[in-house]
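Novice: With the sequence up front, the predicted model follows.
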Amino acid sequence: MNLIGYMEERFQNLEFIPSIYNQWGTGIHFCLGKNIYQLKENEELNLKRFQVVYEQITIIFNELFEQNDDIFLVTNMYKHKKEKCIRKLKVYQPFLKCKNHLNQIMVKTYPYPFEINKAEEYEMQQFSLLCKPRDLRVTELLKAASNEDFPQKPKFGGYSIDYPDVFFVNITKDIIFFIYDDRGCEVIALDFKRIRHLYEKYHDWVEEYK
């Protein structure tokens, strides 16, 4: 199975870009690290906040994914068209337990999806890998996804104009999980019954649901 075929069958017309929650009729938008500011009064990073965020996204991931689930790890890399290639390995290689998976990564190029000046000069390369959570260094991946705006490690590399967007697509359970940065994450599903327990158990983290 490839990503395009799966999406056409299960999540028709959904675009893999930030705010998947706003595109789909069934989902939960979580607010992370509530009431804990990213910086201290002296402008140093508030590491307590990041620790809370890491714990929250790990809990949510573990509620949604089991080690043997089949998933697509999808990464959007944004680049100038004149740039010959994007170093996808900087996103995948550090987080794969088995480097043989690098040979299985698929790529498709799309128009740049955001409204900016001279958007036609840019493009999006979308990489996807069919694997299982047990194949990934999940903890490090989740941290890198949430560290977008701050000099925290781990970080995704290989990007030229925008930080990569990474989506976890559980094709066993028909659920998609996206961390947009340290402020929050989104979960959508074909059937709300599959994510209702998240809403009930972690209601205090919920920003919106539908």
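Specialist: Good, I have the coordinates.
Novice: When you work out contacts or count neighbours from here on, use the C-alpha atoms and nothing else.
Specialist: Will do.
Novice: Which helix runs longest in the chain?
Specialist: Longest helix in the chain by number of residues (criterion: DSSP state H): helix 47-64.
Novice: helices or strands next to that one in the packing?
Specialist: helix 138-146 (3 or more Cα pairs under 8 Å, 6 or more residues apart in numbering; DSSP states H and E).
Novice: Give the buried residues for the following helix or strand past the helix it packs on.
Specialist: Using DSSP states H and E, the helix or strand that follows helix 138-146 towards the C-terminus is strand 162-170. Neighbour counts using 16 or more other Cα atoms under 10 Å place 163, 164, 165, 166, 167, 168, 169, 170 of strand 162-170 among the buried residues.
Novice: repeat for stretch 37-56
Specialist: 38, 45, 49, 50, 52, 53, 54, 55, 56.
Novice: again, but for stretch 11-28
Specialist: By neighbour count on 16+ other Cα under 10 Å, the buried set for stretch 11-28 is 11, 16, 17, 18, 20, 21, 24, 26, 27, 28.
Novice: Tell me the one among the residues you listed nearest to residue 153.
Specialist: When the buried residues of stretch 11-28 are compared for distance to residue 153, the smallest value, 22.0 Å, is given by residue 18; criterion: Cα to Cα.
Novice: In contact with the closest one, which residues?
Specialist: Contacts for residue 18 were tallied using Cα atoms under 8 Å, 6 or more residues apart in numbering; they are 165, 178, 180.
Novice: helix/strand/coil for the residue nearest to the first one when sequence neighbours are not counted?
Specialist: Among residues not flanking residue 165 along the chain, residue 76 sits closest, at 5.1 Å (Cα to Cα, 6 or more residues apart in numbering). Taking DSSP: H, G, I helix; E, B strand; the rest coil as the rule, one finds residue 76 in the strand state.
Novice: structure B:
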Amino acid sequence: MSQNEITLEKPLFYNNPFGLRFEIGPTEIGAWVNREKRKFNEKYFDAALERAQRIFDTAFSPLDDISIVYQIFSDGRRKVKKNDYILRQINTIITNEILFSKHREIYSENLNYKCQHWHRVTVSGLKTENVNINKILLSLVNTDFGVRSPSVGGECYFINHTKSLVLNLYDDRGMDVVALKLETLLPLYKTHTEWLLSYDREHIDEVFSQI
């Protein structure tokens, strides 16, 4: 699967042919013990990370051929650096397929000036086992809570070329997994149906009832 066949733009679920949308942070627990005092509920973050990791492990096997895409909004000055947190979790020694690129075809309605674009790095030629997945997922769970470490401000997409799907954990609230064929997502749908986001569950169930 070519990454160009999937639109790497949030919300991934709504921008691609077939998808699943999972609730990651369990709302019945809640992220805060005391919001005014900025005291977090660690059980919430532990549960969110565990859920994200379990879904990921269903979608990706250790020896699957994958790529990692990380992208950030740039006003012309910002760019992805080689020592950014996401890249430090990838064993880049085993691949020389690291591509830095600029994009204006995504989120184009929000690009008001010529200098604005999305700065992207794509690391290909990887196996899942070459990446510290848990630490990346943790940083994405924390992305809306800047005081928690690690956290990242950009978007990370895991592209599974072996199974022809793309996964994006957009923050602690949810994760999208999309594919070009509905059948590709069936194992995920069956295994983790209880974690489907309630807002989109009716639509997802209706789509998968056609198989």
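Specialist: Looks like it came in fine. A quick note: this is a predicted structure, and the numbers were derived from the prediction, not measured.
Novice: what TM-score do we get after superposing?
Specialist: Structural agreement between the two chains, given as a TM-score (TM-score structural alignment, normalised by the length of structure 1), stands at 0.83; 194 aligned residues with a Cα RMSD of 2.2 Å.
Novice: Structure 1: helices as residue ranges?
Specialist: Along structure 1, the stretches classed as helices by DSSP H are 3-10, 20-23, 47-64, 89-92, 138-146, 196-201.
Novice: equivalent range in structure 2 for the longest one?
Specialist: Looking back up the chat, that one is helix 47-64 of structure 1. Per TM-score structural alignment, the counterpart of helix 47-64 of structure 1 in structure 2 is residues 42-59.
Novice: after superposition, how close is that stretch to structure 1?
Specialist: Its matched residues in structure 1 lie on average 0.5 Å from stretch 42-59 of structure 2 after superposition (mean Cα distance after the TM-score superposition for structure 1).
Novice: could you list every residue that touches the closest residue to residue 153 of structure 2 other than its chain neighbours?
Specialist: Nearest residue to residue 153 of structure 2, sequence neighbours excluded (Cα to Cα, 6+ apart): residue 143, at 6.1 Å. For residue 143 of structure 2, the set of contacting residues under the criterion of Cα under 8 Å, 6+ apart consists of 151, 152, 153, 171, 172.
Novice: buried subset of those residues?
Specialist: Members of those that pass the buried threshold by neighbour count (16+ other Cα under 10 Å) are listed as 151, 152, 171, 172.
Novice: could you redo those as JSON lines and give each row distance to residue 92 of structure 2?
Specialist: Formatted as JSON lines, the entries for these read as follows, by distance: Cα to Cα, whole Å:
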{"residue": "151", "distance to residue 92 of structure 2": "21"}
{"residue": "152", "distance to residue 92 of structure 2": "19"}
{"residue": "171", "distance to residue 92 of structure 2": "25"}
{"residue": "172", "distance to residue 92 of structure 2": "27"}
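Novice: of all those residues, which two lie farthest apart?
Specialist: 152 and 172 (12.1 Å).
Novice: Name the residues contacting each of those two.
Specialist: By the contact definition Cα under 8 Å, 6+ apart, residue 152 of structure 2 and residue 172 are jointly contacted by 140, 142, 143.
Novice: Okay, the residue most central in space within structure 2 and residue 29 of structure 2: tell me how far apart.
Specialist: Geometric centre of structure 2, nearest residue: residue 168, 2.0 Å, by Cα atoms, centre = their mean. With the distance defined as Cα to Cα, to the nearest Å, residue 168 of structure 2 ends up 23 Å from residue 29 of structure 2.
Novice: again, but for residue 157 of structure 2
Specialist: Residue 157 of structure 2 sits 27 Å away from residue 29 of structure 2, taking Cα to Cα as the criterion.
Novice: Test my guess that residue 85 of structure 2 contacts residue 154.
Specialist: No - checked against Cα atoms under 8 Å, the pair residue 85 of structure 2 and residue 154 is beyond contact range at 10.5 Å.
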